[in-house]
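> With the sequence up front, the predicted model follows.
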Amino acid sequence: MIHLPDRAVLRLSGEDANSWLANLVTCDIAGLKPGGGRWGALLTPQGKILFDFLATTDEDGRLYLDTDRGKAGDFAKRLSFYRLRAKVAVEDLSEGWSVHAALPPGITPGADAIAFADPRHPGLGQRILMPAAGVVDEAAVAAYHARRIGLGIPEGGKDFAFGDTFPHEALMDMLDGVDFKKGCYVGQEVVSRMQHRGTARTRILPVTAKSPLPATGTEIRIGDKPAGTLGSSAGSRGLALLRLDRVEEGAQKGETLKADEIELMVAKPGWWKAPAEAQKASA
């Protein structure tokens, strides 16, 4: 198992927990079963991602949210703000629990662990939540993120900024992070409009180079125009938030995509869906 020190756990319990959370977030919580997972987000009313998470449940119906450690406390407070009269308890388990990844073929976790398949891509294996501290192996963590980047899977806080990114830009529409058939949730109107009008011009895409990539946050340009921002990277492979229209226009003119004078090549992952296909799948 690979301990992921930048992840934390929230737990939701109570008879209203499932239906209450389903009315707030982008993913289908109602159909969640033990061993299964969902990728989802809590949005602003303007439809931008405030917090993203991987969700699962246990045999007692309690929900567990695997989320960014630096945002966990704020996430718990925001959920509590929405609680009102709902019969639900929100617990921040950041201090007592740890989050791990087990890459394929996976493992059999201990009796106290909560294990589920990573819902974003089968190549990311299992997520394991444990009521115990973890030991950090920096090399193993780097290998995990290299695998994630190679699969083209973005992560909040690394590849997109919280509070400033629409779900479509973070590929949540393509990776089942948004259920377009469920009922209303915070920010739903904006997200649905983007889906049906096909107005998402900015997307996260894998990029490669012939040399190691520069730091996260480096501006990417094509010709003399800004075209995006570099996210996380592993050697010469990375993820970048790109303006697709500018990248396409520049490519047609024979212009080069660059970050700090390093030439980049875009490589769409095998699971990538064209916008028309994504819209058809949600219809």
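That came in fine, so what should we check first? Residues are numbered from 1 along each chain as shown.

> CA only for contacts and neighbour counts going forward, please
Noted.

> now the helices for the stretch 51-200 of the chain?
Here the stretch 51-200 of the chain has its helices, by DSSP state H, counting those that start in this stretch, at 69-83, 138-151, 188-197.

> Distance to P45 and mean neighbour count added to the ones you listed, as JSON lines?
Output for the helices of the stretch 51-200 of the chain, formatted as JSON lines (distance: least, Cα to Cα, whole Å; neighbours: other Cα atoms under 10 Å):
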{"stretch": "helix 69-83", "distance to P45": "13", "mean neighbour count": "16"}
{"stretch": "helix 138-151", "distance to P45": "30", "mean neighbour count": "17"}
{"stretch": "helix 188-197", "distance to P45": "8", "mean neighbour count": "16"}
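
> Surely D118 and L129 touch.
No - in this structure, D118 is not within contact of L129 by Cα atoms under 8 Å, at 11.9 Å.

> Would you state the strands of the stretch 101-250 of the chain in chain order?
Applying DSSP state E, counting those that start in this stretch to the stretch 101-250 of the chain gives strands spanning 114-117, 126-130, 202-208, 219-222, 225-234, 237-243.

> Ok, which of those strands comes nearest S98?
The minimum distance between S98 and the strands of the stretch 101-250 of the chain falls on strand 126-130, with 5.3 Å, by Cα to Cα.

> What helices and strands are in contact with the closest one?
Packing partners of strand 126-130 (3 or more Cα pairs under 8 Å, 6 or more residues apart in numbering; DSSP states H and E): strand 98-102, strand 114-117.

> could you check the angle helix 69-83 makes with the first one?
Which is strand 98-102. Following axes from the mean of the first three to the mean of the last three Cα atoms, to 10 degrees, one obtains 110 degrees for the angle between strand 98-102 and helix 69-83.

> Give me the helices and strands touching strand 98-102, please.
So strand 98-102, by 3+ Cα pairs under 8 Å, 6+ apart, packs with strand 2-3, strand 7-13, strand 126-130.

> Use this one as the comparison:
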Amino acid sequence: MTEEGNETAGYEAVYDTFGWKPLDAEVLRLTGEDAHDFLDRTVTAEVRDRPTRALLLDPNGKTQDDLRVVPRDNGFLVLSRRPDETADVWRSNIFVEDVEIQKTDHGVVSVQGSEAAQAVGKLDAEATYEAKRSVPGGYDAVGDQLKPDAPRYDDHADALRVEAGVAGFENELAGRIPVGARLELFSEDKCYVGQEVVARVRQRGGGASRVLHPLVLEDNVSEGATVMRDGTPVGETTTVADSPRYGDIGLAYIETDAVGGTVEVEGVEAEARKPPLREDV
């Protein structure tokens, strides 16, 4: 229960005003004359003079990290889901470049809702950037001991993300070739690790054979379960959640021609829909 005694206070706050939660992420700082060029050749998106979201892939095109690259103080702050592993990968690829990588003590909070911009503007944050983790959207704030004055939505973070059709790192991205995750994070104007695999899949027959979609379920099912249509496998669930509005819901990588119809997961009927589930915001 929340302090207000309302189990859904954080969920409701995101749709009414704003709510927040700490993110399971840490922040690296990259400095040195070659920091920009080094980052730009290792991540999927072009590193610019504004906050940029990008992925770090392995040579097989599978996601190793989901990053936010924020220019700051003659260098970059980089939000990382796997900071130690990513720092090790980067350090192993520094040869003659002038690049230094350090792990900071900063934390990261996600503030979601229609009033998120005003809320993060009142925080003593080292950096902020837009980050959609719900239908209303919102911002992440990087800093020390940041605690917005609002309910926390921890208990419904997955439900909010599923309703928006937003891929999560651990469930929808890590260890996967990310072309079906509805992300426009892939530069066609530069080389990066894993680019050949991503380009081949994106160009093959118009793109990924299975794309991330929300499911509205008749009952609870397992993550990693097979999605069936007329006895034929058409997808796999990646996240399941309990929504205060929709009940049992989930995300699944699913064949696009199955969307809009009835499918079955572990004997449970479900409807595959286009995101977002909520259109009243």
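Thanks, I have the structure now. This is a predicted model, so every value here is computed, not measured.

> Any idea what the TM-score is?
TM-score for the superposed chains, counting by TM-score structural alignment, normalised by the length of structure 2: 0.77, backed by 248 aligned residues with a Cα RMSD of 2.9 Å.

> Can I get the helices and strands packed on strand 98-102 of structure 1 in TSV including distance to E249 of structure 1 and mean neighbour count?
Listed next are these as TSV, based on distance: least, Cα to Cα, whole Å; neighbours: other Cα under 10 Å:
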stretch	distance to E249 of structure 1	mean neighbour count
strand 2-3	41	22
strand 7-13	38	22
strand 126-130	40	25
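
> Of all those, which one comes closest to I49 of structure 1?
strand 7-13 (17.0 Å).

> so what's K182 of structure 1 up against?
For K182 of structure 1, the contacting residues are D28, by Cα atoms under 8 Å, 6 or more residues apart in numbering.

> quick one: it and D60 of structure 1, what's the gap?
K182 of structure 1 sits 24 Å away from D60 of structure 1, taking Cα to Cα, to the nearest Å as the criterion.

> close enough to count as contact, G40 of structure 1 and L50?
No - taking contacts as Cα under 8 Å, G40 of structure 1 lies outside contact range of L50: 10.9 Å.

> Tell me which of the helices of the stretch 51-200 of structure 1 lies nearest to G231 of structure 1.
That would be helix 138-151 among the helices of the stretch 51-200 of structure 1, by Cα to Cα, at 9.7 Å.

> aligned partner of L124 of structure 1 in structure 2?
For L124 of structure 1, the aligned position in structure 2 is G137, judged by TM-score structural alignment.

> Could you give the number of residues near its match?
22 (other Cα atoms under 10 Å).

> Adding distance to M194 of structure 1, write the strands of the stretch 101-250 of structure 1 out as JSON lines.
Output for the strands of the stretch 101-250 of structure 1, formatted as JSON lines (distance: least, Cα to Cα, whole Å):
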{"stretch": "strand 114-117", "distance to M194 of structure 1": "29"}
{"stretch": "strand 126-130", "distance to M194 of structure 1": "31"}
{"stretch": "strand 202-208", "distance to M194 of structure 1": "12"}
{"stretch": "strand 219-222", "distance to M194 of structure 1": "24"}
{"stretch": "strand 225-234", "distance to M194 of structure 1": "20"}
{"stretch": "strand 237-243", "distance to M194 of structure 1": "15"}
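
> out of those, which comes closest to Q46 of structure 1?
Closest to Q46 of structure 1 of those is strand 202-208 (Cα to Cα; 16.6 Å).

> can you state the direction angle for the closest one and helix 138-151?
110 degrees.

> chain center to stretch 37-47 of structure 2: distance?
Its chain's C-alpha centre and that of stretch 37-47 of structure 2 lie 18 Å apart, by Cα atoms, centre = their mean, to the nearest Å.

> Provide the contact partners of that stretch at residue level.
Everything outside stretch 37-47 of structure 2 that qualifies as a contact, by Cα under 8 Å, 6+ apart, is 36, 52-57, 69, 97, 99, 185-187, 190-193, 195.

> Just send the helices and strands packed on strand 98-102 of structure 1 back as TSV, with distance to R243 of structure 1 too.
As requested, these are exported to TSV (distance: least, Cα to Cα, whole Å):
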stretch	distance to R243 of structure 1
strand 2-3	34
strand 7-13	29
strand 126-130	32
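
> Could you point out which of the ones you listed sits nearest T216 of structure 1?
strand 7-13 (18.9 Å).

> Next, name the residue at the spatial heart of structure 1.
Central residue of structure 1 (Cα atoms, centre = their mean): E155, 4.5 Å from the mean position.

> Counterpart of that residue over in structure 2?
By TM-score structural alignment, E155 of structure 1 lines up with G168.

> again, but for I262 of structure 1
Match for I262 of structure 1 (TM-score structural alignment): V268.

> likewise D6 of structure 1?
Checking TM-score structural alignment: D6 of structure 1 goes with D24.

> before we move on, the earlier item: am I right that the match of L124 of structure 1 is in contact with Y129?
No - assessed by Cα under 8 Å, G137 of structure 2 is found out of contact with Y129, at 11.5 Å.

> measure the most far-flung residue of structure 2 relative to its centre to G137 of structure 2 for me?
What lies farthest from the middle of structure 2 is V96; by Cα atoms, centre = their mean that is 32.9 Å. Using Cα to Cα, we find V96 of structure 2 at a distance of 41 Å from G137 of structure 2.

> and D68 of structure 1, how many neighbours does it have?
With other Cα under 10 Å as criterion, D68 of structure 1 counts 21.

> which ones are touching the nearest residue to it once chain neighbours are set aside?
In this structure, D68 of structure 1 finds its nearest non-sequential neighbour in R7, 4.8 Å apart by Cα to Cα, 6 or more residues apart in numbering. Listed by Cα under 8 Å, 6+ apart, the contact partners of R7 of structure 1 are D66, T67, D68, R69, G70, S98, V99.

> which of those residues line up with contacts in structure 2?
Retained contacts for the contacts of R7 of structure 1 in structure 2, judged by both residues aligned by TM-score structural alignment, their matches' Cα atoms under 8 Å, are D66, T67, D68, S98, V99.

> residue contacts, the third one?
The one in question is D68 of structure 1. D68 of structure 1 touches D6, R7, A8, F51, D52, F53, G156, G157, counting by Cα under 8 Å, 6+ apart.

> could you redo the last one with a cut-off of 7 Å?
With contact taken as Cα atoms under 7 Å, 6 or more residues apart in numbering, D68 of structure 1 is in contact with D6, R7, A8.

> I'd like to know which of the residues you listed is nearest to G231 of structure 1.
D6 (16.2 Å).
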